[in-house]
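> got a predicted structure plus its sequence, pasted below:
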Amino acid sequence: MKDDKILFNTLQPSINGIMKRFLTLLTCSLTLQAQSSTTPLLNDGSKTTLLTFQIPTNGEKTLSSVEFSGSSHLKDITEISLAHQRKTGNRLFATRKTIANSFALKGSLDLPPGNHLFVLTISLKSSANLLHKISLQPTKYNFSDGTTKKIDHISSRPQRLAYPIHKRGDYDCHTFRIPGIARSKNGHLLAVADMRYNSRRDLQGHMDIGLRISKDGGQTWSPPRAIMDMGEHGGKSQDQNGCSDPCILVDEETGEIFVAACWTHGKPGTHQWRGNGSEPGFDIDKSTQFIVVRSTDHGATWSKPENWTKKLKDPSWHLFAPAPGNGITMKDGTLVMPTQGRDAKGLPFSNITWSKDHGKTWHVSNHARDNTTECAVAELSDGSLLLNMRDNRNRADKSGTNGRAIAHTKDLGKSWVSHSTDHSALPEPVCMASLIADPYRKGTVYFSNPNNKRSRSHMTLRRSTDDGKTWSSQILLDTKGGAYSSLVMIDENHLGILYESSVADMIFQKIPISEFNEETSEKPLIQSLFKGERFPNIVVSKEGTLIATWGNRHIRARRSTDGGSSWGPEITITNPGFQGGGTTVDETTGDILAFVEENHPPANIFIYRSSDDGLTWKKETPTIRPDSQGHHPSMHMNDHGTTLRHGKYKGRLIRPTRFYAGKNDREKWPEHYTNAIYSDDHGKTWQTSEPFPENGTGEACLVELSDGSLYYNSRVHWQERPKNPRRREARSTDGGHTWKNFRIIDILPDGHQHRSYGCMGGLVRLPIDGQDILIFSNIDTPNATREQGTVWASFDGGKTWPVKRLILPGPSGYSALNAGRPGTPSEGYIYLHAETNNGSRVARFTLDWLKKGTLTGDGNIPSTPK
């Protein structure tokens, strides 16, 4: 059974999609390929797919058991089943009703040669506590002939429970869409949404505004009922009297509740946001109407619909409507509702509508921004308002300027100014989002949306503790899904979110505020990535995709699009091939360049270029000019390069290299030196720099600092010098052509301290404007072996390294580092890809975690990075 492997994928809602994905997997003997995702678990007693995994077999085998381990609240599981998935029909392998932290599912199942897909489903107790989580993974599988395979541990996060507000077809309703949620003055939660009876499509159609109420903080909910239903108004059928896009607002002083929505009368086959779906004027047969219902008893009863169109709409506008989600009561009692519309030319805009007399009279603000639509409003600690808007420009803009439009007003929308985070901090695929202020914590605001520029996926919660200037922590809720959402403060310690998910039309989840603190300083997420061979590297594409490469005979890559929570299958870049220093991202074009040598250097160098975030690679033969001494560089085994972002050399690609004097003969080591190559034409031609100031140096890493200078950190490769087992550094102010200010870095070890040459290390500068926070990786051990992978931090561009922390206990070796991209799921994380025992592991961690490490005595940790 030496070639048996196991593959598993956690929490995937679509079995067919999994089968298709697994058919394309490239597997390696005795390896585990895992794709772990975050997906809500429904607490309604229905069956939920928790895991899927494949067991490949070479010959006829009889599976006898699969062992599992878990943690968290496994007692919430009432039944667990494992089935063999086949086109000809599933075969049940085993079912179990009693679950412990470690258990086995036992059965007898004959398996022919091939790959066999298994599906693990669970049922949870009806109304299991929403604060509970489930964590479960397979650990070993056994065959009747006595053979067994242990599965390498894959670190995975516990999965959060959710209440299904609506699943397709429930309550004689096809779909719920467009959530809004608020807390009434008596503490009840009120969830409103479109009840779309016949299909999930937008207006026009048969749909009402529905309501569900929770009196216990979201744990249970009343059945849905329509609170806004225009019936067969004007003699037209229900499907020509649709109501949509609810916005709920609670007057915190009087307790009165307003739910606003838009109503289209007639106009079958149209859409209010397109063409003449809604026209200028007030005529209900031509213009979509702004209607409102009210409740004065915490949502128990509701008024008849009131038509506010003539009160609010400029008659020249095509459309004026509430923005779905929720409105707010300001600290001075002003009611504010986010609104949107189409102007006299039919172009969209966002603004607010407000009342200072508890809803008797309302005022419409000036436009905050054009070509924007659905928006959310929050009051900041100084009493001003922040408006966060869906922006149509993001349909085409998938670059670094993709992001929510954000404006700020101090005069209730008479004037607006662009916020510092406008089109930069919060990426979007063009979708509604939610924003609320925390009334218990000054300056704290929360935001939710699909954290993805290209698709409505990766539903994410973010927290800012400085009134939205920065977003310091985030919680991923749903990897595969997530569209419209609405946030509510349940109480001082819990946040609620109502959103469109991957597992149901609409779900509700309850999140302890304390989890944001856990996210900020969370323990590293460590996962096995590759088996066999050597030489790690890792980069982050412009879109935020992580690409880890590996191999000294067969160059492979694995990708993560969710910030390192899960990793896709292996992709072959080239076979055979020798990893020549990994990869470099061209920040101008977005291309990723992998450097490959034919064999151990010196050898011919090729570039494999990817223009699709590492999915496919095309071979190129670059022109690399020798240095001033006539020496040609080698790539092996230097860290990733970078694109210069500042000054005269902006756009230049540069990466560390080395000169081999002959082969890797020990007597030639004193003649070796490190250097760099750089390209000003996106990697077609390369110039080699002058040598590093010290001979006998080897693999290196470099970064650009905030002033445009370069910091270079090198391994040594020759024993006859003082302080040999410590790292070397130099700097460049001419774009990397010459290197000066040589220094031995006494605080940084270069491999273990018992032999003459060091160990490849990783280096990255965190993407924080104006700050030179560097992270370095290497091994740090008193023993004569490569072990104890460790990371260090510098807060002054490498002058001092005041703190270090062990991250990979046990065997370790070569390592590479990179940092997440702002505005992507990788934001705020640091990534270490390192050799371990017969393979590699990747560790995801944060600067806050590292700052809690061991002080080195070399400089100080600033309490707040300057």
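Perfect, I can see it now.
> only C-alpha atoms for contact and neighbour calcs from this point on.
Noted.
> in the chain, what residue spans correspond to helices?
With DSSP state H, the ranges of helices along the chain come out as 15-23, 309-312, 514-520, 847-851.
> and these: which comes nearest residue 658?
helix 847-851 (30.6 Å; C-alpha to C-alpha).
> please name every helix or strand in contact with the closest one.
In terms of contacts (3 or more C-alpha pairs under 8 Å, 6 or more residues apart in numbering; DSSP states H and E), helix 847-851 is packed against strand 787-794, strand 803-811.
> need the helices of the chain in a markdown table with mean neighbour count and distance to residue 699, can you?
Listed next are those as a markdown table, based on neighbours: other C-alpha atoms under 10 Å; distance: least, C-alpha to C-alpha, whole Å:
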| stretch | mean neighbour count | distance to residue 699 |
| --- | --- | --- |
| helix 15-23 | 13 | 37 |
| helix 309-312 | 16 | 68 |
| helix 514-520 | 15 | 33 |
| helix 847-851 | 17 | 25 |
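> ok, and here's another one to check against it:
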Amino acid sequence: MKLYYLCGNYENYINSNTLNDMIKSSMKYAIRVSALSMLMFGSIGISAQQVHTAEWADGVERALVYRPGDYGSKFYRIPAIVTAKDGSLVTVADKRIEHNGDLPAKIDVVSRRSTDGGRTWSEYVTVAAHDETGGCGDPALVVDQKSGDILAIFSHGNGLWQETPAHISVARSKDNGLTWGPMLDINPQILTTDPSGKQPIKCTSAFASSGRATQLDNGRIMFPLVVREKENPCFKVYAIYSDDCGKTWMVSKNPATADGDESKIVQLADGSLIMSIRNRFGSLRKFSYSHDRGETWSDPVPVEGLPDPRCNGDIIRYNRDGHDLLLQSLPGDPNGRNNVAIYVSKDGGKTWPVKKTVVTIPSAYSSMTILPDGSIGILTEESANGHYSYDIWYTRMPIEVILAGDKK
């Protein structure tokens, strides 16, 4: 058995005898790995901290992308991933410099990219840095398929619980994630704090949903915006959209839900949209539908087969090699943030008969992309020690492995 680990950008080899000497009797993990498996080591010495025990099928590969302590940060959270026009993988995450709290903490949005399918990763690049206004966090990514530009959408300044909204901002890369331009504040186009105002949205605070933003088949770019109104304990979720590759932005005519949280949007084969909504109080994911490209939304309904332990995850359409599927990533434990899995629908989101577990440890937010070879790449927040401190791992899974589901 060959096991590999990554230290910075260098790949190292150890054999199974060395591994046994390292973990000894205190870590009794059974491992069967037929492809590339990744083992994370501590930042001091080479003491093993985590071993994944799933029985992976051929073709599954893993790599550690963001680790607490790297690049001058105590914590990392909130991953997003896309496949650029040149086939490279581009990721972003919150660099939570001092503690693991949300905005308005000292947070930067940082990026790493891979040009070999996720086996190795570049040095860190700062997309948006904290300043006197506050931190930058909760990033989402989307690729404009016409120009190849990558848009990073994030919040700048205040968090959800302050009395003035964060600045919803957009940064742009024109070179497949190698470099990023300055952030553009789009609040004047979408938000107002004037109680007498009409659309744009009246709110006390707001943030953009992290993970994947969406581009529709007509080029429209869209992301969900969570808003809080003063004296209202519930969060509304609107769709924000642009028809000119992010230069100008508009707001849906109504919220997709009057009581939601981080959400994602996916387009179906018939052109209709689903907004997959984090459920703040129930136990199932909620779906809202749009039949006019996101301008209006239906009342949300709970989705049987998609348990939701109040967590963020991605939904994407997989339309290639004879398949037309929806994939939804969420923690597979309905009672808590554990065991991130990929759920599969073959009927446009009506039923979700297939579940493939990605990891079997405490794990939370996740983001997915389709690789050029048709595999799925997923970034997951994973906790080696069960604490509120996450490593962010990348896993590459062939679609056949996902469709096979978990062994009964």
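Okay, I see it. The shown structure was predicted, so the numbers you read here are calculated from the model rather than taken from an experiment.
> got a TM-score for the two of them?
Structural agreement between the overlaid chains, expressed as a TM-score with TM-score structural alignment, normalised by the length of structure 2, amounts to 0.76; 348 aligned residues with a C-alpha RMSD of 3.3 Å.
> if we can go back for a sec, just put the helices of structure 1 in JSON lines and tack on distance to residue 778 of structure 1.
As requested, the helices of structure 1 are arranged in JSON lines below (distance: least, C-alpha to C-alpha, whole Å):
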{"stretch": "helix 15-23", "distance to residue 778 of structure 1": "35"}
{"stretch": "helix 309-312", "distance to residue 778 of structure 1": "64"}
{"stretch": "helix 514-520", "distance to residue 778 of structure 1": "24"}
{"stretch": "helix 847-851", "distance to residue 778 of structure 1": "14"}
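> of those, which is nearest residue 121 of structure 1?
Evaluated with C-alpha to C-alpha, the helices of structure 1 place helix 15-23 nearest to residue 121 of structure 1, the distance being 11.6 Å.
> where does that closest one end up in structure 2?
Using TM-score structural alignment, helix 15-23 of structure 1 corresponds to no residues of structure 2.
> repeat that for stretch 56-64 of structure 1.
Under TM-score structural alignment, stretch 56-64 of structure 1 has no counterpart anywhere in structure 2.
> span of that stretch from start to end?
From the first residue to the last, stretch 56-64 of structure 1 extends over 15 Å; the measure is C-alpha to C-alpha, to the nearest Å.
> also stretch 382-398 of structure 2?
Counting by C-alpha to C-alpha, you get 21 Å between the two ends of stretch 382-398 of structure 2.
> count the residues that sit near residue 541 of structure 1.
A count of neighbours around residue 541 of structure 1, defined by other C-alpha atoms under 10 Å, yields 22.
> excluding its backbone neighbours, what's nearest whichever residue in structure 2 pairs up with it?
For residue 541 of structure 1, the aligned position in structure 2 is residue 84, judged by TM-score structural alignment. Spatial nearest neighbour of residue 84 of structure 2, chain neighbours left out: residue 176 (5.6 Å); criterion: C-alpha to C-alpha, 6 or more residues apart in numbering.
> residue 115 of structure 2 now?
Ranked by C-alpha to C-alpha, 6+ apart and with sequence neighbours excluded, the top spatial neighbour of residue 115 of structure 2 is residue 88, at 4.7 Å.
> what's near enough to touch the one you found?
If you count contacts by C-alpha atoms under 8 Å, 6 or more residues apart in numbering, residue 88 of structure 2 has them with 113-117, 176.
> pipe those into CSV and attach distance to residue 404 of structure 2 per row.
Shown next, in CSV, are these (distance: C-alpha to C-alpha, whole Å):
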residue, distance to residue 404 of structure 2
113, 29
114, 27
115, 28
116, 25
117, 22
176, 33
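> which of the residues you listed has the largest number of neighbours?
The residue in the contacts of residue 88 of structure 2 with the most neighbours, by other C-alpha under 10 Å, is residue 113 (26 neighbours).
> pretty sure that residue is touching residue 126, no?
No. Residue 113 of structure 2 is beyond contact range of residue 126, at 12.0 Å (criterion: C-alpha atoms under 8 Å).
> and the residue nearest to residue 115 of structure 2, how far is that from residue 370 of structure 2?
Taking C-alpha to C-alpha, one finds residue 88 of structure 2 at 11 Å from residue 370 of structure 2.
> one more: residue 271 of structure 2?
20 Å.
> more neighbours: which of these two?
In this view residue 271 of structure 2 and residue 370 are compared by other C-alpha under 10 Å, and residue 370 has more residues nearby, 23 against 15.
> alignment lookup: the more buried one to structure 1.
For residue 370 of structure 2, the aligned position in structure 1 is residue 819, judged by TM-score structural alignment.
> circling back: ok, so of the contacts of residue 88 of structure 2, who is nearest residue 294 of structure 2?
Closest to residue 294 of structure 2 out of the contacts of residue 88 of structure 2 is residue 176 (27.2 Å), distances taken as C-alpha to C-alpha.
> what's the matching residue for the closest one over in structure 1?
Match for residue 176 of structure 2 (TM-score structural alignment): residue 613.
> just checking, its match touches residue 593?
No. Under the contact definition of C-alpha under 8 Å, residue 613 of structure 1 does not touch residue 593, with a separation of 10.5 Å.
> returning to that earlier point: nearest to residue 329 of structure 2, of the contacts of residue 88 of structure 2?
Relative to residue 329 of structure 2, the closest of the contacts of residue 88 of structure 2 is residue 117; by C-alpha to C-alpha it sits at 19.8 Å.
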